[in-house]
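*Asks:* can't give you the sequence, but here's the structure:
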């Protein structure tokens, strides 16, 4: 028996995604002269394909199909991320020098979304074979043992952060990798060494990319007064950025949309900031759009549903006996959690905007389908969890 609460939570968010893709895309539809149901139909196709894929995967025998599906995701989309850099412009259109999507007729595929799921499988598959029986490794032994995974991650960083200019996805993958290291017994010394190295690497990727530096400065304008006001040191005040930097209007309008929603919201379809003030609000800023139209209550329900999904995934992981299933389920839960945190922090101005989609909610076929594939594999695993006569997890 699959985990029905997990399936129900995912379906609630996918249904809300369809509703909001119609409600929030009104300005984009008018601006580009699309039909009224342009985004709704495209999202409906993605949700339908994702749902069918999720159901098919959930019915498969994990002992027979789980590893095959996971390895296919990892190998195929790792190769695609490499090959897409050399494909012609008719298949891969560079936007700002970044090649992120492969165009196949009316469809576009973002390989990185599927690679994330495959990467988590690769880690779970390999970790369960190599490390769970090892204990008390020294620091240099840990470094030597984990170096192949760090090498694979470094290649992924180059492909995603450098060629695709998508630092947010790297942050999600890196955070997931670090936490999984802890789950297989790495020492805290090794963990904090990697964390320090990752922090330095992210600073480097920001410093040597002008568009990221501009985004950091734009974000800093919105938070510098509140931060610097509690730091009385004279030298710290030199960090203040003057108004010559471009105003972070996306963050400001996002905060205004959230504030305008109040507790109960303006009502479905009655949002004002989707009318050209927040560009592409049905994608990365969908939480701000939901909050304006459905209020704090709507945002709370979305957050609780996300937490329910993560909780059910972790509960499945805690009860399943196979270490590969255990680590994969944890990894999927972490991907969802980190993506939701980075997006919600970005639209509220706590951190710079990363361009991360909200799991199961944001408009976009690739992330919807990839998320459904991940949940389908977890549902496949959930059949191995011991249950009582009433279907509850024991």
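*Replies:* Sure thing, it's come through. Quick caveat, the model's predicted, so the values are computed rather than measured. Numbering: from 1, shown residues only.

*Asks:* when you work out contacts or count neighbours from here on, use the C-alpha atoms and nothing else.
*Replies:* Noted.

*Asks:* show me where this protein has helices.
*Replies:* For the chain, applying DSSP state H gives helices covering 4-23, 26-31, 38-59, 62-83, 111-130, 139-157, 167-183, 188-207, 210-228, 249-261, 286-319, 323-347, 365-382.

*Asks:* any idea which residue sits dead centre in the protein?
*Replies:* By Cα atoms, centre = their mean, the mean C-alpha position of the chain lies nearest to residue 339, the distance being 3.3 Å.

*Asks:* need the contact list for that residue.
*Replies:* Residues near residue 339 by Cα atoms under 8 Å, 6 or more residues apart in numbering: 172, 356-359.

*Asks:* most packed of the helices of the chain?
*Replies:* Among the helices of the chain, helix 365-382 has the highest mean neighbour count (mean count of other Cα atoms under 10 Å), at a mean of 26.

*Asks:* next, the angle from that one to helix 38-59.
*Replies:* Calculated by axes from the mean of the first three to the mean of the last three Cα atoms, to 10 degrees, helix 365-382 forms an angle of 20 degrees with helix 38-59.

*Asks:* figure out how far helix 365-382 is from the centre of its chain.
*Replies:* From the chain centre to the centre of helix 365-382 is a distance of 13 Å (Cα atoms, centre = their mean, to the nearest Å).

*Asks:* now what about stretch 85-105, what contacts it?
*Replies:* 84, 108-112, 163-165.

*Asks:* here's the one I want to compare it with:
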């Protein structure tokens, strides 16, 4: 009851430029997950509404999470106790998934809980953003001793580098780049020296380049995660040459977008979801959306998403608290990079990395994490609105 009371009191400060796109995108996601999954499930003898029910549940739970985070004090998420606990859970889950996680599409990035899977790389997004923002805010505290700062730098380095390395080991190149990008943007926005920023940039990209260089010597038929990644890169380079194997996803994504044209073939009328695209309701849901609802709907979805991201950046730029600003920048960064990688993957501009489309793709981990972020940004926006009203 106390939570409901706090939410009711804060509704007057709700930022509808973020909330409305969030609701619309989540609603489109539920509809498209059902449309993209129903045929495949039905042909397998299952209930065609299986993924509809799950995604609707994820959307509702996500909305509850967003309002729960919105009702809390922002400083709670800055507290060392919360971040240490969150970080410990995030790193332990990543360790577990590397050692014995469920392999999906060539990468051991999932923990299986019955009919539901958890993706620890998604959880690490929040931890890294909150931790980085907190550490920069602490760095501005002139009361810390020189020794105290040195200890923090050491812990800071371990806490940031370890999750990134574990994500790369899975291997999840897309997840690594998304998380690393958020870390890098926060560092750039925080005013760290050029030397430190360059060192971290070179270190992160160097690690990625070493992994990618190994793919050249890996046989696509050798088996294992690296072999799967090598197959994806060969399919990206010449998809039509390998359209019966590694290029199948990209070629059928082209067909889906071509079939849809500007106005689409109609909801439920996709051809490519009928066994041609192996991941029609996850990685390639935007391709199915384009086929059924057309290029105009795809543009509408992108406009909604980037208007939300733009609003998050605006809130960050206007916030007086460093922690608040950097949280907004970190969240806007990983949402942007995730969107670019997904759209680039389905259009053949970038290699397919298994990155889902925010709010639309099927998945509980992604929806709950994104909802957490939306709730946090709404909370920061509400604080800013309240301060503006009080100063009048």
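*Replies:* Done, it's in. Since the model is a prediction, treat every value here as computed from it, not as a measurement.

*Asks:* which of the contacts of stretch 85-105 of the first structure count as buried?
*Replies:* In terms of neighbour count (16 or more other Cα atoms under 10 Å), the buried residues within those are 84, 108-112, 163-165.

*Asks:* any idea which of these is the one closest to residue 268 of the first structure?
*Replies:* Distances from residue 268 of the first structure to these, taken as Cα to Cα, are shortest for residue 108 (29.1 Å).

*Asks:* quick one: map the closest one onto the second structure.
*Replies:* When the second structure is aligned by TM-score structural alignment, residue 108 of the first structure is paired with residue 117.

*Asks:* nearest spatial neighbour of that match, skipping sequence neighbours?
*Replies:* Spatial nearest neighbour of residue 117 of the second structure, chain neighbours left out: residue 111 (5.4 Å); criterion: Cα to Cα, 6 or more residues apart in numbering.

*Asks:* of the buried ones among the contacts of stretch 85-105 of the first structure, which is the nearest to residue 180 of the first structure?
*Replies:* Out of those, the member with the shortest distance to residue 180 of the first structure (by Cα to Cα) is residue 112, at 19.5 Å.

*Asks:* list the contacts for that closest one?
*Replies:* 77, 81, 100, 160.

*Asks:* need these in a markdown table (columns: distance to residue 144 of the first structure).
*Replies:* Shown next, in a markdown table, are the contacts of residue 112 of the first structure (distance: Cα to Cα, whole Å):
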| residue | distance to residue 144 of the first structure |
| --- | --- |
| 77 | 27 |
| 81 | 27 |
| 100 | 33 |
| 160 | 25 |
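
*Asks:* could you check how far the nearest residue to residue 149 of the first structure once chain neighbours are set aside is from residue 65 of the first structure?
*Replies:* Nearest non-adjacent residue to residue 149 of the first structure, counting by Cα to Cα, 6+ apart: residue 123, 7.8 Å away. Residue 123 of the first structure sits 17 Å away from residue 65 of the first structure, going by Cα to Cα, to the nearest Å.

*Asks:* ok, now how distant is residue 164 of the second structure from residue 304 of the second structure?
*Replies:* 30 Å.

*Asks:* trace the residue nearest to residue 149 of the first structure over to the second structure, please.
*Replies:* Using TM-score structural alignment, residue 123 of the first structure pairs with residue 132 in the second structure.

*Asks:* that match against residue 183, yeah?
*Replies:* Yes - here residue 132 of the second structure reaches residue 183: they are 6.9 Å apart, a contact under Cα atoms under 8 Å.

*Asks:* doesn't residue 328 make contact with residue 377 of the second structure?
*Replies:* Yes - between residue 377 of the second structure and residue 328 there is a contact at 6.5 Å, judged by Cα under 8 Å.

*Asks:* how about the residue mapped onto residue 167 of the first structure from the second structure: what's its closest non-neighbour residue?
*Replies:* Alignment note: residue 167 of the first structure maps to residue 173 in the second structure; criterion TM-score structural alignment. Nearest residue to residue 173 of the second structure, sequence neighbours excluded (Cα to Cα, 6+ apart): residue 353, at 6.7 Å.

*Asks:* burial check on the one you found, number of neighbours?
*Replies:* Here the count is done by other Cα atoms under 10 Å, and residue 353 of the second structure has 19 residues near it.

*Asks:* for it, what are its contacts?
*Replies:* With Cα under 8 Å, 6+ apart, residue 353 of the second structure has these contacts: 172-174, 232, 341-342, 345.

*Asks:* distance check, the alignment partner in the first structure of it against residue 207 of the first structure.
*Replies:* Under the alignment by TM-score structural alignment, residue 353 of the second structure pairs with residue 354 in the first structure. Distance of residue 354 of the first structure to residue 207 of the first structure, computed by Cα to Cα: 15 Å.

*Asks:* roughly how far apart are the residue lying closest to residue 76 of the second structure once chain neighbours are set aside and residue 351 of the second structure?
*Replies:* In space, and not counting its chain neighbours, residue 76 of the second structure is closest to residue 82: 7.2 Å by Cα to Cα, 6+ apart. Residue 82 of the second structure sits 37 Å away from residue 351 of the second structure when distances are taken as Cα to Cα.
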